Each structure stands twice: as C-alpha cells, then as structure tokens.
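K.L.:
Here is my input; please provide its structure:
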Amino acid sequence: MNAPVPPAGNPAFPARTAPRCATLGALDRQVARCGACPRLVAWREEAAAAPRPAFRDEEYWARPVPGFGPPDAALAVVGLAPAAHGGNRTGRMFTGDDSGDVLFAALHAAGLASRPGSAHRDDGTVLHGVRLTAPVHCAPPQNRPTPAERDTCRPWLAAELALLPGLRAVVVLGGFGWQALLPVLAGAGWQIPRPRPAFGHGAHHVLTRADGGDALHLLGCYHPSRRNVFTGRLTPAMLRDVLARAARISGAGRGASGPAPCPE
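P.N.:
The predicted structure follows:
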C-alpha cells in the first residue's frame, strides 16, 4: 500500500506527489496547491497584497505557477522562476512582465506561439510544440531561490519532463536553470558528460541515453531579463536565433514536419 501523501504545506509534498501524477493536467493542479517552501509562500502572498499601481485592480494568482504548453511538446523552455508581478500575478509562466514580452515575441517569430505577446492565462494564447516551465514554481524574493528551494521543487520539473514523451530539445534560459536541470536529466536517464556541460549563450550539447532511446538536445541562452535586454547582453535577435534553431532540431512549431537530422 502506498504511503499517504503529506499535506501541501509539507516540504515532502512535491517529492511524494509529483511521481503520482499521470498527466500534465494532474501535475499542474498539484503544482498550484504546493506550499512546501515557507519563504516563497510568504513572498508570493506579500507581493499580491502590495500590487504595483498598474495592477492594483487585478486579483493576483499568488500561488505556484504551473508550466504552460501542450503534452505533445517536442521542445521545452526552462527559465528560473515566476516574477512577483508577472507570473505570480497572471498565473501563467513567463506572462505579464518584460521578460515574457521578449520571450513570447521570439516564440511567435519561430512559429512556436500563436501571438507575439501573452497578457494573462485566459488570453487565448496557444503554444505550438513547446512547453514553458521553470525549476522553481513560486516567485522568490529578488528573483533568487535558495538551493534548498530549488531542490524541494525539483520533483515537479522531473515529473513534467517525464510527461513529455516527444521531448527532443530543451532551451535553458540562464545559468540557474542550467544547473538545476542537469540533475533532472541525469535522473531521467540521459547521460551527462564529465566534465559537466558548461552554460553559455549558444551552447549546444547532445545527450544520449544508456538504453538507446532518443537523444536530447540541450541549448543554452541568456535569460531575457530586463537587465540582460537593456544592456544588450541578450538581443531579441539572439533569442530568436536560439529558439529557431531549437524548433528546427526538435520539429516543434506550426507546420513542423518532424525533427531535423542530428548534426554530426
């Protein structure tokens, strides 16, 4: 007999609950219930109680933000965590802030999103063959989750990727997401080279499986944060190039005809 799942506010809740979810819909519902990290729970609720003036008439989501995208996604985009007045407000990953505006414009240009912007979880935006997610599902203070919060949240990411059977490529936005993702991929059976692949914009590594399953393409991209975009460290063109490359490799996107051949 399976042991009972601890309450949603228990730190063991993600580890015990995530592997039991048989569909992305079930996983998303459980993610939104989670209260495993007290500091993050306090911060997401504090942000909702003190909205920015532009959002003072809106009701904040103020819960963990599930991933967004279809179950047949061949491409995943992994960020850092929701923004306090972005995803924490709208209830959709990468929606409602400057980073999301840049990302959705690039997704649309690559044929991966139905529109070049996303304002709210009910705005009708559709993703084509791509799933947006993060290693931490609650907005953290100063956009900096602790290692313990990252590790507590890890089972959600592991379960989410396991529920994408057609996954062929992952674009990781930033070094935090890169370091958080590698143990998840290793646990799922992909072989991580030693020394571990280093994060960098434009990095591209092909991970194989010991069981002979499909390879996974791991691509790095600077995070489309306001600072990175403002300073020119990441331009919209740079982001579009990485996403377009990932779409070609994975076969994701509107009108896609399947994954491109594995590069030599």
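K.L.:
okay, CA-based contacts and neighbour counts for the rest of this
P.N.:
Fine.
K.L.:
hang on, isn't Asp97 packed against Ala84?
P.N.:
No: counting by CA atoms under 8 Å, Asp97 sits too far from Ala84 to count as a contact (9.4 Å).
K.L.:
Between those two, tell me which one has more neighbours.
P.N.:
Ala84 (25 against 20; other CA atoms under 10 Å).
K.L.:
residues touching the more buried one, list them.
P.N.:
Listed by CA atoms under 8 Å, 6 or more residues apart in numbering, the contact set of Ala84 reads Arg44, Ala47, Ala48, Ala139, Pro140, Pro141.
K.L.:
one more to put side by side:
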Amino acid sequence: MDAIRAAGQVPGPDDAGFPAHHAPRCATLGELEARLTGCRACPRLVAWREEVAEVRRAAFQDQEYWARPVPGFGPADASVAVVGLAPAAHGGNRTGRMFTGDDAGDFLFTALHTVGLASRPGSGHAGDGLSLRGVRLTSPVHCAPPANKPTPGERDTCRAWLAAELDLLSPGLRVVVALGGFGWQALLPVLADAGWDLPRPRPVFGHGAHVLLPATVRRQELRLLGAYHPSRRNTFTGRLTLPMLVGVLREAAALAGLPAG
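P.N.:
Just a heads-up that it's a prediction; the model follows:
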C-alpha cells in the first residue's frame, strides 16, 4: 500500500488502502454503497464470503448468494443509526441487505416494527417490501467473517466505510445504538475521529448504556446507546428478550424525536 501511495496510484479494490482512500471521497450514500460493494480489501473475508456462496446451505441451494460487502440499509435522512457486527454468512451475505434473512435480523426487525420504525416484522429477502423510518442499519465490518469473528485488522481496514457513512448521516444524526460489545468498541474511535469528544475513561459497553457526547465545533450533540446483540445465543438463552431490545430502541426514537409505538 505504501508503494502504491508513493507512486501516486489510486488503490484498487484488492488493495488494503481501498476503503481509506475512497470512502471519505463519497459525496452521497449511494456513491458510498457503490464503492463499498466492490471492495476486496480483506483476502480472508473475500475468500470466506465467496466459499459460502459456492457451497451454500441446504435450505438455500436454489438461491444465488450476494457474496459481496453488504451496504447499510435505511433512509439517508435517518436520525438513528443502529450498528451491529457484520453480515451473517447465510443472512446478509446471501440476501445483500443488512440484517436480512437470519434469526438475528428477524428479532431486530420485530423490535423495530414494534416501535414503529420498520414497516414489517420480518426480513426475508431484499425485495420483500420492508422499509425503515428514521433509522439506518450498518456495521463496522461489511463482509461475513468466519465464525462471526472479524480480526482487529479487518475491523480497522473496514473502519473507513463506517466513518464515511456516519459522516454523511451526521447532519440529522442524533442517536447511535451499538448492538454488542464489538460494535461499541468499533464505534468509539470512529466517533472520536469524526470530531465528537469521548469521556475519559472511555465509556464501557453494557445493555442500556447511555452516553451523552456534547456538541463540538464540528458536530452536534449525539447520544450513544448500548444493547445486547440479537444473536441466537443471546436471544435463545434469554440474555436478550424482545422487551429489552424494544426498550432501547424506544429510548433511541424518543431521543431522536421520532414518534414511536
């Protein structure tokens, strides 16, 4: 990457510098999504997402997998951003839409629908008519990782996409909800680099955590909320219940000035 920069060349999709070079230059979310979906900067993730698409799960043998980075989903004027972990191998990696086609997505969309922020409680496929109101879903890592565990290096390489997305949302963004500790930890440096002052020591993740980031010269006031991730492990064991997630999302909607159910 250093040699490419020294030569004045623009990093290509297979280069580790591709996100950092291109993401900040995107003027709209549409442009960002177009750039992001062509990214191949993390060889391990590229190999895994494409292997999964080739082998496929038995239930989806007749379906063509998306098998590319999954962009954020939701309106460009969203005042709430919900940040997860990464697309699921047979969920977003299959459907091409964030949090769509798996149990975690169904749980999340049921909660969003209960609060009045999603048009329906399910998330079957990208053409199912689901729409969001006032909320956008995204993640720190946009490719499905093996065992749902991105490496720190993959997280850092992908960080530029999240930073650019939050920057494009920032004129109207009022609340960010981090789903799980990974999303929380990935968000903190992004928010700091974007111009928000983080408290010291850095705020600790927890379900129901609520951190006020005061307005700065560059940014308006922002609220950071924490919620357990709606993974099968959390929902099946009862660590996260639907009323618990609904409670956090309803708080987020209220703080953002969105009418909630």
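K.L.:
aligned partner of Ser131 of the second structure in the first structure?
P.N.:
By TM-score structural alignment, Ser131 of the second structure lines up with Val126 in the first structure.
K.L.:
List the residues that contact that match.
P.N.:
Counting by CA under 8 Å, 6+ apart, Val126 of the first structure has contacts Gly69, Ala113, Ser114, Arg115.
K.L.:
Which of the residues you listed are still contacts in the second structure?
P.N.:
Retained in the second structure: Gly69, Ala113, Ser114, Arg115, out of the contacts of Val126 of the first structure (criterion both residues aligned by TM-score structural alignment, their matches' CA atoms under 8 Å).
K.L.:
In TSV: those residues, plus distance to Gly253 of the first structure, secondary structure and neighbour count.
P.N.:
Formatted as TSV, those follow (distance: CA to CA, whole Å; DSSP: H, G, I helix; E, B strand; the rest coil; neighbours: other CA atoms under 10 Å):
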residue	distance to Gly253 of the first structure	secondary structure	neighbour count
Gly69	12	coil	22
Ala113	8	strand	24
Ser114	10	coil	19
Arg115	13	coil	16
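K.L.:
what's the helix or strand for Glu154 of the second structure?
P.N.:
Here Glu154 of the second structure sits within helix 152-169, counting by DSSP states H and E.
K.L.:
what distance separates that helix from the centre of its chain?
P.N.:
Distance of helix 152-169 of the second structure from the chain centroid (CA atoms, centre = their mean, to the nearest Å) equals 9 Å.
K.L.:
Buried residues of it, list them for me.
P.N.:
Across helix 152-169 of the second structure, burial judged by 16 or more other CA atoms under 10 Å covers 154-169.
K.L.:
Quick one: name whatever helix or strand follows it.
P.N.:
strand 175-179.
K.L.:
Aligned against the first structure, show me the partner of Pro152 of the second structure.
P.N.:
Taking TM-score structural alignment, Pro152 of the second structure has Pro147 as its aligned residue in the first structure.
K.L.:
actually Gly72 of the second structure, not the one I typed
P.N.:
By TM-score structural alignment, Gly72 of the second structure lines up with Gly67.
K.L.:
Now that match. Nearest residue, chain neighbours left out?
P.N.:
Leaving aside its sequence neighbours, Gly67 of the first structure sits nearest to Thr133 (CA to CA, 6 or more residues apart in numbering; 4.4 Å).
K.L.:
burial count for the one you found?
P.N.:
27.
K.L.:
sorry, back to before: run the angle between the helix holding Glu154 of the second structure and strand 175-179 for me.
P.N.:
Orientation of helix 152-169 of the second structure against strand 175-179 (axes from the mean of the first three to the mean of the last three CA atoms, to 10 degrees) gives an angle of 160 degrees.
K.L.:
all strands for the stretch 51-200 of the first structure, in order.
P.N.:
Using DSSP state E, counting those that start in this stretch, the strands of the stretch 51-200 of the first structure run over 75-78, 130-133, 169-173.
K.L.:
What is the mean deviation of the first one from its aligned residues in the second structure?
P.N.:
Read it as strand 75-78 of the first structure. With mean CA distance after the TM-score superposition for the first structure, strand 75-78 of the first structure departs from the second structure by a mean of 0.1 Å once superposed.
K.L.:
Can you list the neighbours in contact with that strand?
P.N.:
Contacts with strand 75-78 of the first structure, where a contact means CA under 8 Å, 6+ apart, come from 129-135, 167-173, 177, 246-247, 250, 252.
K.L.:
Type out the PyMOL command that picks the buried ones from these.
P.N.:
Only the buried entries of these go into this PyMOL selection, using 16+ other CA under 10 Å:
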select buried, resi 129+130+131+132+133+134+135+167+168+169+170+171+172+173+177+246+247+250+252
